[in-house]
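Colleague: Could you work out the structure for the sequence below:
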Amino acid sequence: MGIRALLSEPLARYIVRQQQEWIAKSLEVQEKWRKQLVAKAADTQFGRDHFFRDIHSYSDFKEAVPVSDYEDLKGYIEKIKTGESNVLWPDKPLYFAKTSGTTSGTKYIPISKDSISNHINSARNAILTYIAETEKAEFLDKKLIFLSGSPVLTETGGVLTGRLSGISNHHVPGYLRSNQMPSYETNCIEDWELKLDKIIDETLHQPMSLISGIPPWVQMYFDRITERTGKKIKDVFPDFSLFIYGGVNFEPYKAKLFESIGKRIDSIELYPASEGFLAYQNSQEDESLLLLLDTGIFYEFIPVENFFDENPKRLSIGEVEIGRNYAVIINNNAGLWGYSLGDTVRFVSTNPYKILVTGRIKHFISAFGEHVIGEEIEKALRYAMERHPETEVVEFTVAPMVNSDKGGLPYHEWLVEFAAMPHNSEQFARDINQRLTELNIYYLDLIKGNILRPLELVPLRKNAFIDYMRANGKLGGQNKVPRLSNDRKIADELLKMNRS
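Modeller: Modelled structure (predicted):
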């Protein structure tokens, strides 16, 4: 066992002991953060505008701090971008994490000196928790790759600015630098396909043990390696033993990824966002994620069915229920207040508080009142794939078809790129539809009431989604295609590309 693996084991045990301490007092820890955040930001522009000095309870906090999104905080962020200090949080941010917004264009998410540890230490602790549970640490002595955005940073109002994954690259611990892949020069390449080829050049003959990234881009990395070598990944990288991922639900990609690897390996799911690192999988025996309650974030939750109400009910961690879907609201030590992440989660445990990420609050189909969410379509697809085990799905998206050229009732259109088609695609579609009616009573009522007809499956050509992402300047990095849309913008563009 090498020195890195040897030293990691006592550190892993220490981190898990700390974890158990804050888990045991989760409610007190969250109340501590609410008080600390409000006290520290009381003299910022936001704190003065929202009378932070008069906040003495959670009820006061909800009265003073409205639920917001990026557009609501944009005026404050624009002041920071012009060089002002003490706007949302004391002093200036350490970084702006630059990310794409659906309505706001480019978003500049502040990361402060206080909040950077949330991003960096949480990723580290996910790995250490894995080591403590499995007693597997040898992978640390071999080569590790983090497929990420460019670490090149620019300045905005005197604040270093870049993609979150690129910012994080500057904080990789020194003891891992010497076995981190790819090289800094290669990581700085902006063109994803050129970068991918260079990454393969550098890693192909290395003892890769840990590979991390968003599943579709890792799959692309694996596909290119297999094209070059004609081998399964396990034969190219016999030391590969741990896959770390986040950003999308792994389930639709799992079968094809493991088929590409050629064996089952351990995996760790992370829940990072530019706004904060929220959770990670803390056990190989359980796919749910431990919500990180002691890293500088005060959480609130809004039941999904109430999110679009004029004054939606906001709940603290002690008020959530197992089995319900909630929109996630964060208040953090970078100055995001009442901030809606846009994500939905479902609690599967409250001792400790563990979640599954179920979708996006705005990524649903409700063109006819059905309100089908991401978790439901992914479960329906998994149900069909279990009944058609020959099937491999590369990527998919779903959109409503209101006025078909063929006439007839409207329906949901599933655009799917298969690596291996089901032997009976019509039955495959019927199986998806059947499971969806079981998962969503509104969808069932619309089908039974002849308002909707069963879904239609449209197979797309190879690389349809890659070509779509390339055409929209979103190939690689942290980008992903929405699973669900309430309009046909993505679907129509994919179909146009498919025909061409």
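
Colleague: alpha carbons only for contacts and neighbour counts from here, please
Modeller: Noted.

Colleague: measure residue 90 to residue 166 for me?
Modeller: According to C-alpha to C-alpha, to the nearest Å, residue 90 and residue 166 sit 24 Å apart.

Colleague: Please read the previous query as pertaining to residue 71.
Modeller: 24 Å.

Colleague: Helices of the stretch 151-300 of the chain, start to end?
Modeller: 164-169, 174-177, 184-187, 192-203, 215-229, 233-236, 251-261 (DSSP state H, counting those that start in this stretch).

Colleague: ranking the ones you listed by burial, who's on top?
Modeller: Of these, the one with the most neighbours on average (mean count of other C-alpha atoms under 10 Å) is helix 164-169, at a mean of 22.

Colleague: now the helices: where do they sit in the stretch 1-150 of the chain?
Modeller: 3-24, 26-40, 45-49, 58-64, 70-81, 116-134.

Colleague: Columns mean neighbour count and distance to residue 261 on top of these, output as CSV?
Modeller: Formatted as CSV, the helices of the stretch 1-150 of the chain follow (neighbours: other C-alpha atoms under 10 Å; distance: least, C-alpha to C-alpha, whole Å):
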stretch, mean neighbour count, distance to residue 261
helix 3-24, 15, 24
helix 26-40, 18, 39
helix 45-49, 17, 50
helix 58-64, 14, 49
helix 70-81, 16, 39
helix 116-134, 20, 21
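
Colleague: Output those helices as a markdown table; include the columns distance to residue 412.
Modeller: Formatted as a markdown table, the helices of the stretch 1-150 of the chain follow (distance: least, C-alpha to C-alpha, whole Å):
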| stretch | distance to residue 412 |
| --- | --- |
| helix 3-24 | 43 |
| helix 26-40 | 42 |
| helix 45-49 | 44 |
| helix 58-64 | 39 |
| helix 70-81 | 30 |
| helix 116-134 | 38 |
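
Colleague: of all these, which lies closest to residue 289?
Modeller: Nearest to residue 289, of all those, is helix 116-134, at 10.3 Å by C-alpha to C-alpha.

Colleague: is it true that residue 133 touches residue 283?
Modeller: Yes. At 7.0 Å, residue 133 and residue 283 qualify as touching, with contact defined as C-alpha atoms under 8 Å.

Colleague: Same list, the helices of the stretch 151-300 of the chain, but as JSON lines with distance to residue 22 please.
Modeller: Formatted as JSON lines, the helices of the stretch 151-300 of the chain follow (distance: least, C-alpha to C-alpha, whole Å):
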{"stretch": "helix 164-169", "distance to residue 22": "25"}
{"stretch": "helix 174-177", "distance to residue 22": "27"}
{"stretch": "helix 184-187", "distance to residue 22": "36"}
{"stretch": "helix 192-203", "distance to residue 22": "39"}
{"stretch": "helix 215-229", "distance to residue 22": "31"}
{"stretch": "helix 233-236", "distance to residue 22": "39"}
{"stretch": "helix 251-261", "distance to residue 22": "30"}
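
Colleague: Tell me which of those lies nearest to residue 272.
Modeller: Among those, helix 164-169 comes nearest to residue 272, with 9.4 Å by C-alpha to C-alpha.

Colleague: compare with the first, here's sequence two:
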Amino acid sequence: MGIRAFLAKPFAAFVINQRKKWEKNAVETQLNLMKSLVQQASSTLFGKDHKFSEINDYEQFKQNIPIHDYEGLKSYVEKVVAGESDILWPDKPLYFAKTSGTTSGVKYIPISKESIGFHINGARDALLSYVHETGNSSFLDKKLIFLSGSPEMTMKHGIHVGRLSGIVNHHVPDYLRSNQLPSYDTNCMDDWEAKLDKIIDETLPENMSLISGIPPWVQMYFDRIQARTGKKIKDVFPDFSVFVYGGVNFEPYRAKLFESIGKKVDSIETYPASEGFIAYQDSQKAEGLLLLLNSGVFYEFIPAEDYFKPNPRRLHIGEVELGVNYALIMNTNAGLWGYSIGDTVKFVSLDPYRIVVSGRIKHFISAFGEHVIGEEVEKAMQYAMQKHPEVELVEFTVAPQVTPPEGGLPYHEWLIEFAKVPNNLEAFAHDLDEKLTQLNVYYDDLITGNILQRLKIRALAPNAFIDYMKSQGKLGGQNKVPRLSNDRKIADEI
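Modeller: Purely as a prediction, here's the structure:
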């Protein structure tokens, strides 16, 4: 056993012991954090504009701080980007995480000296939780690969600007830096396909034990390796034992990914965002991700059905219920206030507080009032694939077909790229539709009421999604295709 593997176990025990303390006092931890954040930012421009000095409890917090997305904070963010201090948070940010918004164009998400550590420690603690529960730490002595964006950054008024994964790359602990791949120069390459080939050049000779990245891009990495070597991943990397992922639901990709690997490996799900490291899988045995309630973020939750109302209900962690679909709201130690991240979550445990990501608040299909969400289409896909085990999936997205060119009733069109097609595509579509009607009563009513016809599948050509992402300049890194849309913009382009 190497020194990293040896030291990881007592360190993991210490970290988990510290975590248990706030887990037992989650509500108090969050409400105390709310007061601390407000106090620290009371002299900022935003704090003065919203009378932070008057906030003493959560009711006052809700009265003074409105809910908004990036557009609602943009006038403040623009002052920070222009180099002004003490706008949303004391002083200036250390970084801006640059992201692409659907309506806002480029977004600049501030990362402060107070928040950067939580971005780093979230990923670290996910691995340490795994080590503590399983006793497996040997992977830390071998090579680790992180498929991420470029670590290169630009400057805006003295503030570094880059992709979150690239920013985090600069803070990888020294004890992991020496066995991290790909190399810095390779990570800086812009062309994803050329970068992927270079990553394969660097990793093929190495003893890889951990691979991290968004599932569809990891699958692309595996496909390229298999094309070059003719071998399963387990035969290329015999010690590969841990897969770390985030950003998308793993289930639609699981079968094909493990088929490529040729054996089962443990997986660890994480939920990082530019706004903060939100949650990670703390157990291989329990459902859901542990919500990090002591990491510089005060969370609020709006029931999804209330989200678009003028005065939606806002709840703190002590007021949530199991199984309810909530829009996730963040108040951070980098200066985001009442910030709607756009994701929806459901609680699967309240002791400790564990969540599953159920979709995007604005990514749904409700052309006829059905309000089908991402969680439902993914569960339907998972069900159909279980009934048709020969199927392997590359990617899929769903869109409404309101005025079918062939005539007839409207329907939901599922655009699917299969690695292995169903033996009976019609039966596969039927099982998808049956499960969706069970999961969404409004969809079922529209089907039985002959307002919608049953869904239709459009099987796509190989590389359809890769070609689409390439056409959008979003191939690789942390980019992903929306699972569903309420219009046909993406569907028609694909």
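
Colleague: what TM-score do we get after superposing?
Modeller: Once superposed, the chains reach a TM-score of 1.00 (TM-score structural alignment, normalised by the length of structure 2), with 494 aligned residues with a C-alpha RMSD of 0.5 Å.

Colleague: if we can go back for a sec, of all the helices of the stretch 151-300 of structure 1, which one is nearest residue 466 of structure 1?
Modeller: Closest among the helices of the stretch 151-300 of structure 1, using C-alpha to C-alpha: helix 215-229, at 9.2 Å.

Colleague: how much does the closest one stray from structure 2?
Modeller: Taking mean C-alpha distance after the TM-score superposition for structure 1, the mean distance separating helix 215-229 of structure 1 from the aligned residues in structure 2 is 0.3 Å.

Colleague: Quick one: work out the angle between that helix and helix 192-203.
Modeller: Per axes from the mean of the first three to the mean of the last three C-alpha atoms, to 10 degrees, the angle that helix 215-229 of structure 1 makes with helix 192-203 is 60 degrees.

Colleague: corresponding residues in structure 2 for helix 215-229 of structure 1?
Modeller: In the comparison with structure 2, helix 215-229 of structure 1 aligns to the range 215-229 (TM-score structural alignment).

Colleague: Show me what that stretch is in contact with.
Modeller: 147, 196-197, 200, 212, 231-233, 245-246, 248, 250, 253, 257, 260-261, 394-395, 476-477 (C-alpha atoms under 8 Å, 6 or more residues apart in numbering).

Colleague: cool, stretch 178-193 of structure 2 as well?
Modeller: 141-152, 195, 198-199, 202-203, 475-477.

Colleague: residue contacts, the closest residue to residue 137 of structure 2 other than its chain neighbours?
Modeller: Leaving aside its sequence neighbours, residue 137 of structure 2 sits nearest to residue 5 (C-alpha to C-alpha, 6 or more residues apart in numbering; 4.8 Å). Residues in contact with residue 5 of structure 2 (C-alpha under 8 Å, 6+ apart) are 137-141.

Colleague: could those residues go into a markdown table alongside neighbour count and distance to residue 338 of structure 2?
Modeller: Shown next, in a markdown table, are the contacts of residue 5 of structure 2 (neighbours: other C-alpha atoms under 10 Å; distance: C-alpha to C-alpha, whole Å):
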| residue | neighbour count | distance to residue 338 of structure 2 |
| --- | --- | --- |
| 137 | 21 | 39 |
| 138 | 18 | 42 |
| 139 | 20 | 40 |
| 140 | 22 | 38 |
| 141 | 19 | 42 |
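
Colleague: among the residues you listed, which recur in structure 1?
Modeller: With both residues aligned by TM-score structural alignment, their matches' C-alpha atoms under 8 Å, the contacts of those that structure 1 also has are 137-141.

Colleague: Closest to residue 368 of structure 2 out of the residues you listed?
Modeller: Using C-alpha to C-alpha, residue 139 comes nearest to residue 368 of structure 2 of those, at 50.3 Å.

Colleague: I'd like to know how far the closest one sits from residue 344 of structure 2.
Modeller: Residue 139 of structure 2 sits 33 Å away from residue 344 of structure 2, going by C-alpha to C-alpha.

Colleague: roughly how far is the longest strand seen in structure 2 from the heart of the chain?
Modeller: Longest strand of structure 2, by residue count under DSSP state E: strand 339-350. Relative to the chain's own centre, strand 339-350 of structure 2 is displaced by 12 Å; criterion: C-alpha atoms, centre = their mean, to the nearest Å.

Colleague: Please list all residues in contact with the residue nearest to the spatial centre of structure 1.
Modeller: Ranked by distance to the mean C-alpha position of structure 1 (C-alpha atoms, centre = their mean), the top residue is residue 247 at 2.5 Å. The neighbourhood of residue 247 of structure 1, defined by C-alpha under 8 Å, 6+ apart, consists of 214, 270-272, 478.

Colleague: now for it: what does it line up with in structure 2?
Modeller: Alignment note (TM-score structural alignment): residue 247 of structure 1 maps to residue 247 of structure 2.

Colleague: And residue 105 of structure 1, by the same measure?
Modeller: Aligned by TM-score structural alignment, residue 105 of structure 1 pairs with residue 105 of structure 2.

Colleague: Correct me if wrong: residue 128 of structure 2 contacts residue 12.
Modeller: Yes. With contact defined as C-alpha under 8 Å, residue 128 of structure 2 reaches residue 12; the gap is 4.8 Å.

Colleague: For the residue lying closest to residue 304 of structure 2 once chain neighbours are set aside, give its distance to residue 27 of structure 2.
Modeller: The spatial neighbour of residue 304 of structure 2 that comes closest, neighbours along the chain excluded (C-alpha to C-alpha, 6+ apart), is residue 326 at 5.0 Å. Distance, residue 326 of structure 2 to residue 27 of structure 2, using C-alpha to C-alpha: 17 Å.

Colleague: do residue 19 of structure 2 as well
Modeller: According to C-alpha to C-alpha, residue 19 of structure 2 and residue 27 of structure 2 sit 14 Å apart.

Colleague: what's the answer for residue 183 of structure 2, then?
Modeller: Taking C-alpha to C-alpha as the criterion, residue 183 of structure 2 is separated from residue 27 of structure 2 by 43 Å.

Colleague: picking up where we left off before, and the contacts of the longest strand of structure 2?
Modeller: Under the criterion C-alpha under 8 Å, 6+ apart, residues 67-70, 275, 287-288, 304, 320-331, 353-362 lie in contact with strand 339-350 of structure 2.

Colleague: repeat for stretch 284-296 of structure 2
Modeller: With contacts defined as C-alpha under 8 Å, 6+ apart, stretch 284-296 of structure 2 is touched by 22-23, 26, 29-30, 33, 114-115, 118, 130, 133, 268-271, 277-282, 299, 332-333, 348-349, 352-356.
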